[in-house]
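Trainee: Sharing a model that was predicted from the sequence below.
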Amino acid sequence: MAQSQADARPEASDRTRRFIFVLLPEFTLLSFSAALEALRLANRMSGKPLYEWRIVGDGGGMVRCSAGTVFELDGDLPEVSRADTVMLCGGIDIVSATTKRLLNWLRREARKGPVVGGLCTASWALAEAGLMDGKRATIHWENHDGFEEEFPEVSLTKSVFVIDGNRMSTAGGISSIDLMLKLVADQHGEDLANAVADQLIYSAIRTDRDTQRLSTPTRIGVRHPKLGEVIKKMEAAIEEPISPALLAGQVGMSTRQLERLFRRYLDRSPKRYYMELRLQKARNLLMQTDMSVINVALACGFASPSHFSKCYRAQYATTPYRERGSSSAKE
């Protein structure tokens, strides 16, 4: 989205802005620390207290990140003001981390009108609270399939970060830096944002137009354009799979040519590769959502639950029902 001149102008006020970081259990340390460091360095490089922050969590006390380190919180979930920026920090097992008390707090405080954002997987909690309805959002690529199924009212993107009105989200990892540099630039000018980036040894600032992952063909080293096009078509048609013969015809080649390309570049048949894509999505849905096994099967192009179970067992050496059970046990 093109940035307007009004958006590009830094605000004149140097008043201190308060961030409320809400650390969810098993949050991703990198996403949180990257955001916090960007704010700290903005203060240092400007020589002014442009930002302050509190680190809180459900119940206060202590919270552990996914790396195992335990953090002492400044307190319980607080009352916020319209001028605050609330940033939820998520990580693994975001569904379990999204407690009823957290959801009630989010809904209540959001009515006051603050900016509310989610780092890494925390946009799931915001969507669960209904705060992302009708908004654009992003989430870590690993949670993309589950999010898309659970929250169809949210326009999910693959961007590294998204700002839509007073809602923000990031894809995780160092995308927190990109979001914070954008905020610093909007509020205090690009010179300060660039100075912060230099301190972070961050030489490639990304925008909300950048995607969080390389395309599948690029990631797996496929340089043949027609093969790459077929893979994209497969990824876009998981629920209603397209036959290899039809895919070949759509890109102007024979089925035999397509078979040879898959064997050469991926050491498997088009049918096998397509099946693996569908089963990978099925596994994501089983582990990230409460969808029934039958609905997961249908969402991944399997008309018969028994056929789905047979294919799943061949790929993962367990059944979909056991996979769902093991996922619940971890929670």
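Mentor: Done, it's in.
Trainee: C-alpha only now, for contacts and for neighbours.
Mentor: Noted.
Trainee: show me where this structure has strands.
Mentor: With strands called from DSSP state E, the chain shows them at 17-23, 51-56, 62-64, 70-72, 85-89, 115-119, 136-137, 155-156, 161-164, 167-170.
Trainee: so can I have a markdown table of those showing distance to residue 322 and mean neighbour count?
Mentor: Supplementary listing: the strands of the chain in a markdown table, determined by distance: least, Cα to Cα, whole Å; neighbours: other Cα atoms under 10 Å:
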| stretch | distance to residue 322 | mean neighbour count |
| --- | --- | --- |
| strand 17-23 | 31 | 22 |
| strand 51-56 | 36 | 18 |
| strand 62-64 | 28 | 18 |
| strand 70-72 | 32 | 13 |
| strand 85-89 | 30 | 26 |
| strand 115-119 | 31 | 26 |
| strand 136-137 | 32 | 24 |
| strand 155-156 | 29 | 16 |
| strand 161-164 | 35 | 22 |
| strand 167-170 | 32 | 28 |
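Trainee: One more to weigh against that first structure:
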Amino acid sequence: MELGVRRRSKPFSQGALRVAAYARTAASTNHFVVKSFKKDGKHLAHLAEDMRCQALCKAFALEFNNLVSPQHAVDFIITTCLKAATGKDGTSQCMSLEPYIKGQYVKYNNNSGWVNHDLPAGDATNQAAQAFSHFTFERSWGQILVCDLQGVGGLLTDPAIHTADPNRFRLADTNLNREGFKFFFSTHTCNDVCKTLGLISTAEMVMRKSLTFREKWPAVESTVYCSNKLCGKIVPAAGARKADEYPNCHWCDVCWPQLESTKVRWMCLAPGPDHEYDVSRFFYESQGRGMPRKCPEHQEADEPAARPAAVGGAVWARMNNTAKQKNISGRSW
């Protein structure tokens, strides 16, 4: 996708590998953070793996939210991998763009078994976070466990994924594979959300390497992602905003008004009499597409008017295909 990004020259934060700076895109009022690697940092392949990690976590969250009460819902921000335009020295920097989350960050657990016990015992988000980690292990039939959960409320970022297959997410230093499963279950205590979900895998099973999982799960109800590829917020289908002008697209309450507020009137460059047309700068930016220089009537017949954002890949496709079923097998993962 093509995207114009303006970032502040002075970072507001930095870690061992990356620096973070506030940023804005050309056609959106949404606030973002650009994270770039230091000179000895990692590069494009690692950023792409971060994107896949976030997308997988989001697919898990979509199903998790269908099974718990709204107060226990979680979501993950979208991370976009960018390659900057080539500089004067002939190189181009790799960086990531993600929504800025305003508020107090809280870490709920990490990738080596630590759990935040400083929060009140009944804290709904903390309960949801611990149960979500357990849920990902159970729902994936012991193949994946998402942890290292942190964020503002239920909006989470920078998760870690442990995998049974050592070849999956192998670029991630935080992937401890099966040892990570043991770390998590060594400190995990099932809470009310785990019980609501009917999770049956336990620490004893993990240690004995004899695992039993829930066999049947309710099919995911009608839930969608915001079609802005830089947002991707999980939205109930009934509450998502839609317009005939953007078929097959769904929008959250933040992105929806920007479709109209960024409309400009352009002159069509197609041959024939001069005429103008309205075009939303935000829409085309949200899809990573350049602005069309022809009116809809003159655009290519085979060019779709809208391309909804796809997040979660094959995981979401499998879940979406089972939407009309009452139950799906846990083994279908």
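Mentor: Sure, I can see it. All figures in this text were calculated on a predicted structure; none of them were measured in a lab.
Trainee: TM-score for the pair, please.
Mentor: The TM-score (TM-score structural alignment, normalised by the length of the first structure) is 0.25; 137 aligned residues with a Cα RMSD of 6.5 Å.
Trainee: So which of the strands of the first structure is nearest residue 40 of the first structure?
Mentor: Closest approach to residue 40 of the first structure among the strands of the first structure (Cα to Cα): strand 51-56, 7.5 Å.
Trainee: hmm, back to that, how about JSON lines for the strands of the first structure, with distance to residue 183 of the first structure added?
Mentor: Rendered in JSON lines, the data for the strands of the first structure read as follows (distance: least, Cα to Cα, whole Å):
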{"stretch": "strand 17-23", "distance to residue 183 of the first structure": "11"}
{"stretch": "strand 51-56", "distance to residue 183 of the first structure": "11"}
{"stretch": "strand 62-64", "distance to residue 183 of the first structure": "27"}
{"stretch": "strand 70-72", "distance to residue 183 of the first structure": "26"}
{"stretch": "strand 85-89", "distance to residue 183 of the first structure": "11"}
{"stretch": "strand 115-119", "distance to residue 183 of the first structure": "12"}
{"stretch": "strand 136-137", "distance to residue 183 of the first structure": "17"}
{"stretch": "strand 155-156", "distance to residue 183 of the first structure": "21"}
{"stretch": "strand 161-164", "distance to residue 183 of the first structure": "10"}
{"stretch": "strand 167-170", "distance to residue 183 of the first structure": "11"}
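Trainee: Tell me which of the ones you listed lies nearest to residue 193 of the first structure.
Mentor: Distance to residue 193 of the first structure, taken as Cα to Cα, is lowest for strand 51-56 among the strands of the first structure, at 13.5 Å.
Trainee: what's the angle from that closest one to strand 17-23?
Mentor: On the basis of axes from the mean of the first three to the mean of the last three Cα atoms, to 10 degrees, strand 51-56 of the first structure is oriented at 20 degrees to strand 17-23.
Trainee: is it fair to say residue 34 of the second structure lies in a strand?
Mentor: Yes - applying DSSP: H, G, I helix; E, B strand; the rest coil, one finds residue 34 of the second structure inside a strand.
Trainee: what sits against it?
Mentor: By Cα atoms under 8 Å, 6 or more residues apart in numbering, residue 34 of the second structure lies in contact with 7, 20-23, 95-98.
Trainee: Which ChimeraX command selects the buried ones in the residues you listed?
Mentor: The following ChimeraX line selects those of these that are buried, judged by 16 or more other Cα atoms under 10 Å:
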select :20,21,22,23,95,96,97,98
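Trainee: Specify which member of the contacts of residue 34 of the second structure is nearest to residue 329 of the second structure.
Mentor: Distance ranking of the contacts of residue 34 of the second structure against residue 329 of the second structure, using Cα to Cα, places residue 98 first at 33.9 Å.
Trainee: wait, isn't that closest one in contact with residue 82?
Mentor: No - contact criterion Cα atoms under 8 Å: residue 98 of the second structure and residue 82 do not qualify, at 10.6 Å.
Trainee: I'd like the contacts of residue 34 of the second structure laid out as CSV, including secondary structure and distance to residue 144 of the second structure.
Mentor: Rendered in CSV, the data for the contacts of residue 34 of the second structure read as follows (DSSP: H, G, I helix; E, B strand; the rest coil; distance: Cα to Cα, whole Å):
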residue, secondary structure, distance to residue 144 of the second structure
7, strand, 35
20, strand, 29
21, strand, 32
22, strand, 33
23, strand, 33
95, strand, 27
96, strand, 24
97, strand, 25
98, strand, 24
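Trainee: The contacts of residue 34 of the second structure into JSON lines, with extra columns for distance to residue 35 of the second structure?
Mentor: Formatted as JSON lines, the entries for these read as follows, by distance: Cα to Cα, whole Å:
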{"residue": "7", "distance to residue 35 of the second structure": "10"}
{"residue": "20", "distance to residue 35 of the second structure": "4"}
{"residue": "21", "distance to residue 35 of the second structure": "7"}
{"residue": "22", "distance to residue 35 of the second structure": "9"}
{"residue": "23", "distance to residue 35 of the second structure": "10"}
{"residue": "95", "distance to residue 35 of the second structure": "6"}
{"residue": "96", "distance to residue 35 of the second structure": "5"}
{"residue": "97", "distance to residue 35 of the second structure": "6"}
{"residue": "98", "distance to residue 35 of the second structure": "8"}
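Trainee: Looking at the contacts of residue 34 of the second structure, which is nearest residue 278 of the second structure?
Mentor: Closest approach to residue 278 of the second structure among the contacts of residue 34 of the second structure (Cα to Cα): residue 23, at 27.2 Å.
Trainee: Could you report the distance from the closest one to residue 279 of the second structure?
Mentor: In this structure, residue 23 of the second structure and residue 279 of the second structure are 24 Å apart, going by Cα to Cα, to the nearest Å.
Trainee: Repeat that for residue 60 of the second structure.
Mentor: Between residue 60 of the second structure and residue 279 of the second structure the distance, using Cα to Cα, works out to 35 Å.
Trainee: ok, now residue 63 of the second structure?
Mentor: 35 Å.
Trainee: I figured residue 53 of the second structure was touching residue 161, is that so?
Mentor: Yes - Residue 53 of the second structure sits in contact with residue 161 when judged by Cα under 8 Å, with a separation of 7.2 Å.
Trainee: What's the local residue count around residue 313 of the second structure?
Mentor: Residue 313 of the second structure is surrounded by 12 other residues when neighbours are defined as other Cα atoms under 10 Å.
Trainee: For it, give me its contacts.
Mentor: Residues near residue 313 of the second structure by Cα under 8 Å, 6+ apart: 55-56.
Trainee: closest one to residue 271 of the first structure among the strands of the first structure?
Mentor: Across these (criterion: Cα to Cα), the nearest stretch is strand 155-156, sitting at 28.3 Å.
Trainee: which other helices and strands contact that closest one?
Mentor: Taking 3 or more Cα pairs under 8 Å, 6 or more residues apart in numbering; DSSP states H and E as contact, the helices and strands that strand 155-156 of the first structure lies on are strand 136-137.
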